[in-house]
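K.L.:
model the following, please.
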Amino acid sequence: MKKDIHPKTFKAKIRCHCGYEAELLTTKGESLEVEICSNCHPFYTGKQRFVDTAGRIDRFRKKYAAFGKKEA
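P.N.:
Below is the predicted model:
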């Protein structure tokens, strides 16, 4: 291995806003704060919900509903 080409690694303490803490090896620094982690992310907790802002899902379905029917 070549010398002096690899970044310095730190044993960092990662803190989430939900209160979860973990120690990891990283090149970012000795302390990191994150907004969301696997303990509070809706996908991992099973509390996932879809937010339909201004009916975008309905507009998308309406726009492309005829697309699949033309092929038949």
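K.L.:
rest of the way, CA atoms for contacts and neighbours
P.N.:
Fine.
K.L.:
residue 44 should be in a helix, yeah?
P.N.:
Yes - counting by DSSP: H, G, I helix; E, B strand; the rest coil, residue 44 is found in a helix.
K.L.:
I'd assumed residue 22 was in contact with residue 39.
P.N.:
No - judged on C-alpha atoms under 8 Å, residue 39 makes no contact with residue 22 at a distance of 11.3 Å.
K.L.:
so which of these two has more stuff around it?
P.N.:
residue 39 (13 against 9; other C-alpha atoms under 10 Å).
K.L.:
and this one, so I can compare the two:
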Amino acid sequence: MKKGLHPENYRPVVFKDMSNDDVFITRSTINAKETIEIDGVTYPLIKVEISNTSHPFYTGKSKLVDTAGRVDKFMSRYGKRELKK
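P.N.:
Below you'll find the model as predicted:
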């Protein structure tokens, strides 16, 4: 590898999935404002909304999220086209 190409500040960082409170430690250069203590060691903490433990593709559980009735609005507008065929 070429020297000076990659950042030098790789360190262990904790990523926390906020939807199911799953945590995992990996190396990263991301800046963190919060810290967390795991097994007596303090790590930088990054909160994420979704990870492989909560994403429907990896879990096999699909979840339909209806925001402000968008699905109902779509079905009322375009759902009748399927019935006409």
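K.L.:
would you map the strands across the first structure?
P.N.:
10-16, 21-26, 31-34 (DSSP state E).
K.L.:
which elements pack onto the first one?
P.N.:
It stands for strand 10-16 of the first structure. strand 21-26, strand 31-34 (3 or more C-alpha pairs under 8 Å, 6 or more residues apart in numbering; DSSP states H and E).
K.L.:
what span of the second structure lines up against the shortest one?
P.N.:
Aligned by TM-score structural alignment, strand 31-34 of the first structure falls on residues 45-48 of the second structure.
K.L.:
now that stretch on the first structure. Mean distance?
P.N.:
For stretch 45-48 of the second structure, the mean deviation from the first structure after alignment is 1.0 Å (mean C-alpha distance after the TM-score superposition for the first structure).
K.L.:
neighbours around residue 41 of the first structure, how many?
P.N.:
14.
K.L.:
need the longest helix for the first structure.
P.N.:
Ranked by residue count under DSSP state H, the longest helix found in the first structure is helix 56-69.
K.L.:
how about it: buried residues?
P.N.:
Residues of helix 56-69 of the first structure include none that count as buried (16 or more other C-alpha atoms under 10 Å).
K.L.:
now it, how far from the centre of its chain.
P.N.:
Here the centre of helix 56-69 of the first structure is set off from its chain's centre by 27 Å, with C-alpha atoms, centre = their mean, to the nearest Å.
K.L.:
cool, stretch 49-62 of the second structure as well?
P.N.:
With C-alpha atoms, centre = their mean, you get 9 Å for stretch 49-62 of the second structure.
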